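1. Dropping the sequence and predicted coords here.
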Amino acid sequence: MAGNSRFPPLFDPSSSVRCRLRDISCDLAPPLRFLPNGNDDAPSQYPARSCAQDPDCAGPPGRYCSGHATGSADISPRRAPRLTLLLLAGSGEAPAIAEGLSRRGIACAVWRAPGARLAADWPVPVATGDLGRCLSDPALTAVLDASHPFATDISGQAARACAARGVPYCLLRRPEWPRLPGDRWTPIASEADAPAHIPAGATIFLATGREGLAHFADRKDAYIYCRQIGAPDGPFPLANGAYLIQQPPFAVEEEIALFERLEIDWLVLRNTGSTRAVTKLLAARHLGLNVAMIDRPAAPPGIRCAATTKEALEWAAAL
């Protein structure tokens, strides 16, 4: 059966080195400005590395994906930045936003959940640790939330903290994928509801990450594939399925060939609106596959939203 197929590992997790400034935890303090790559006047603060990307959180080609040493830090007081902004990462746009902030001379730090894989070598300091501590830092003057579209806990916490302190907050909220005539979508309110909408005997491509496998623990009548870009922590947790180890990007033609090879008839997908993840949806549309489309959570009420990287940077520059 096609369900027993496995792809050879294409990614060495040992090559992933967390990009992190020495002695910086989640404090936003000393103002930093980064000089362009190639400056040899001062030692680099980061080692060269190859970035480890997940399918929906990948840095753009070149600067973020080539495995390079970043530029040097200039902490001269005469170049003190005019703003201290916290960028919450997790979306595919976050590296480009960090680059844009750096080019505009906007002092910022980037934060992502502890233990999460960073998508890039960042041109700004990386804040790690408890988000609440970062949000309460006296140096914080604005928050630009470019976290994953489904990271509702992060966005909610940040929005509430900013409202309480009177700190400007903006959420990057890209447009959702539209449903087109002929699409075989089943709208799903939450990821936990997906198994109830899929019939017995289905071969499923689960595109929500390995955390979503727990929802299918009782679906022994279906076969489930879950794609990973790095070696998993352990064996596949279900008796009826397998991991696929592959590295993005994935072209539409490659996704079509993969779905045909594995005899997929159901795709479980979150409506992130991502231009990188859309190739799975386009492949399913081409093949006429059923799609369990998980609705995006509503944004926190009464907040400022930006639909694009450009809008987000314009908001930050206007502060």
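-> Ah, there it is.

2. CA only for contacts and neighbour counts going forward, please
-> Will do.

3. all strands of the stretch 101-250 of the chain, in order?
-> 108-111, 126-127, 142-145, 169-172, 184-188, 203-206, 223-228, 241-245 (DSSP state E, counting those that start in this stretch).

4. Rebuild the ones you listed as TSV, extending it with distance to Glu255 and mean neighbour count.
-> As requested, those are exported to TSV (distance: least, CA to CA, whole Å; neighbours: other CA atoms under 10 Å):
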stretch	distance to Glu255	mean neighbour count
strand 108-111	32	27
strand 126-127	34	26
strand 142-145	30	25
strand 169-172	28	23
strand 184-188	17	17
strand 203-206	11	24
strand 223-228	12	22
strand 241-245	12	20
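
5. For Ala151, find the nearest of those.
-> Of all the strands of the stretch 101-250 of the chain, it is strand 142-145 that lies closest to Ala151, at 10.3 Å by CA to CA.

6. Residues in contact with the closest one: which ones?
-> For strand 142-145, the external contacting residues (CA atoms under 8 Å, 6 or more residues apart in numbering) are 84-89, 155, 158, 162, 167-172, 312, 316.

7. before we move on, what about stretch 171-189?
-> 144-147, 149, 155, 194, 197, 271-274, 285, 288-296, 303-309, 312.

8. hmm, 6 Å instead?
-> Asp145, Ala146, Gly273, Asn290, Val291, Ala292, Met293, Ile294, Asp295, Cys305, Ala306, Ala307 (CA atoms under 6 Å, 6 or more residues apart in numbering).

9. could you measure Leu289 against Asp295, distance?
-> Going from Leu289 to Asp295 by CA to CA, to the nearest Å gives 18 Å.

10. Which helix or which strand is home to Val268?
-> According to DSSP states H and E, Val268 maps onto strand 266-270.

11. now the angle between strand 223-228 and that strand, please.
-> Angle of strand 266-270 versus strand 223-228, following axes from the mean of the first three to the mean of the last three CA atoms, to 10 degrees, is 40 degrees.

12. Can you tell me which helices and strands strand 266-270 packs against?
-> With contacts taken as 3 or more CA pairs under 6 Å, 6 or more residues apart in numbering; DSSP states H and E, strand 266-270 sits against strand 203-206, strand 290-294.

13. another structure for you, compare them:
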Amino acid sequence: MTSRVLVLGGTGEARRLAAALTDAGVDVVSSLAGRVAEPVLPPGQVRIGGFGGVAGLVAWLRAAPTAAVVDATHPFAAGMTAAAAEASTVTGVPLLRLQRPGWTARPGDDWRRVDSLAEAAAAVVGFGSVFVTTGRQGLAAFADVPGHCLVRSVDPPAPPLPRRATVLLARGPFTVADERALLRRHAVEVVVTKDSGGSMTAAKLTAARELGLPVVLVRRPPLPPGIPVVPTVEAVLARIRSCAI
């Protein structure tokens, strides 16, 4: 096994990977962006806050010799993923992308895929009640949406918010029963979310399908070319054990 692995990201997969590597005797440093006020911390060493762009990450990797970097950030953390790819090229430190698969539509789903939050906002014009679950970043795109917006995020979002907004602070996972009750209570007519994948927040998709509601789904940004991508923690461990990262 390697001497030190830098794990980027505060996702559930990142925490599970840090725990597995720590149990295997690997020196793990987990880096969290610091966007959540009270993050769930993984085992091992933790640093909170960005590196200061590509130059800062390169400097850190050179100052703290690292055998591998695993980018386990959120699928929409495109800036950090791009920085990790460039820093890997500059330093020669191997990089692996741990990314959960996106969601797959099932019979009965009415999904309307878009490429950006701006397109998502345009797609919900005409609906009277919108459930916005895209996180607290980027809500400015919905500032001019005429309908009522139920906004859910872990921490209080900063303005600008939708002109008619109700903010719900909550952290997943959520059950289908709770999501179905929430959609009914607020008379939601359309759900907006990012294709983050995974089970933590997938219950709203099931609830929307059961209630016959459309879902506006923002596609993931493309990954930088050439990065090896694996879908599970187990696949990362296998790569590291075989030194094939």
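-> Happy to help now that I have it. Just so it is clear, the structure is predicted and the values come from calculations on it, not from any experiment.

14. Now the TM-score, please.
-> The pair, once superposed, lands on a TM-score of 0.89 when counted by TM-score structural alignment, normalised by the length of structure 2; 237 aligned residues with a CA RMSD of 2.0 Å.

15. returning to that earlier point: among the strands of the stretch 101-250 of structure 1, single out whichever gets nearest to Phe34 of structure 1.
-> strand 108-111 (11.0 Å).

16. Cys162 of structure 1 -> structure 2?
-> By TM-score structural alignment, Cys162 of structure 1 lines up with Ser88 in structure 2.

17. Report the spatially nearest residue to the residue nearest to the spatial centre of structure 2, omitting neighbours in sequence.
-> Nearest to the mean C-alpha position of structure 2, counting by CA atoms, centre = their mean, stands His74 at 2.8 Å. Nearest in space to His74 of structure 2, with sequence neighbours left out and distances taken as CA to CA, 6 or more residues apart in numbering, is Thr11 at 6.3 Å.

18. any idea how far that neighbour is from Met80 of structure 2?
-> 13 Å.

19. what does Leu98 of structure 2 give?
-> As judged by CA to CA, Leu98 of structure 2 and Met80 of structure 2 stand 13 Å apart.

20. And the longest helix seen in structure 2 against structure 1, how far off on average?
-> Counting by DSSP state H, the longest helix found in structure 2 is helix 78-91. After superposition onto structure 1, the mean distance of helix 78-91 of structure 2 to its aligned counterpart is 0.9 Å, using mean CA distance after the TM-score superposition for structure 1.

21. and that helix, which residues are buried?
-> Ala78, Met80, Thr81, Ala82, Ala83, Ala84, Ala85, Glu86, Ala87, Ser88 (16 or more other CA atoms under 10 Å).

22. Throw those residues into TSV and include distance to Phe51 of structure 2, thanks.
-> TSV is the format used below for the buried residues of helix 78-91 of structure 2 (distance: CA to CA, whole Å):
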residue	distance to Phe51 of structure 2
Ala78	15
Met80	10
Thr81	13
Ala82	13
Ala83	10
Ala84	10
Ala85	14
Glu86	13
Ala87	11
Ser88	14
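
23. any chance you could map the helices in structure 1?
-> Assigned by DSSP H, the helices in structure 1 fall at 94-103, 131-135, 152-165, 252-262, 278-287, 309-317.

24. Save those helices as JSON lines, and put in distance to Tyr225 of structure 1 too.
-> Shown next, in JSON lines, are the helices of structure 1 (distance: least, CA to CA, whole Å):
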{"stretch": "helix 94-103", "distance to Tyr225 of structure 1": "28"}
{"stretch": "helix 131-135", "distance to Tyr225 of structure 1": "33"}
{"stretch": "helix 152-165", "distance to Tyr225 of structure 1": "26"}
{"stretch": "helix 252-262", "distance to Tyr225 of structure 1": "9"}
{"stretch": "helix 278-287", "distance to Tyr225 of structure 1": "14"}
{"stretch": "helix 309-317", "distance to Tyr225 of structure 1": "33"}
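
25. what's the most buried one of these?
-> Greatest average neighbour count among the helices of structure 1 goes to helix 94-103 (a mean of 21), per mean count of other CA atoms under 10 Å.

26. Quick one: the residues in structure 2 that that helix pairs up with.
-> Under the alignment (TM-score structural alignment), helix 94-103 of structure 1 falls on residues 14-23 in structure 2.

27. quick one: that stretch to structure 1 mean distance?
-> On superposition with structure 1, the mean distance recorded for stretch 14-23 of structure 2 (mean CA distance after the TM-score superposition for structure 1) is 0.6 Å.

28. Provide the contact partners of that stretch at residue level.
-> Pro42, Pro43, Ala72, Val233.

29. aligned partner of the first one in structure 1?
-> With the correspondence set by TM-score structural alignment, Pro42 of structure 2 lines up against Trp122 in structure 1.

30. residues near its match, how many?
-> Residues near Trp122 of structure 1, counting by other CA atoms under 10 Å, number 24.

31. which position in structure 2 aligns with Glu253 of structure 1?
-> Correspondence of Glu253 of structure 1 to structure 2, assessed by TM-score structural alignment: Ala177.

32. Which residue, neighbours along the chain excluded, lies closest to its match?
-> Ala207 (7.5 Å).

33. Please apply the same query to Thr81 of structure 2.
-> In space, Thr81 of structure 2 is closest to Asp71, 6.7 Å off (CA to CA, 6+ apart).

34. and the one you found, how far is that from Ala84 of structure 2?
-> 7 Å.

35. In structure 1, what sits opposite Glu210 of structure 2 in the alignment?
-> Match for Glu210 of structure 2 (TM-score structural alignment): His286.

36. No further queries at this time; thank you.
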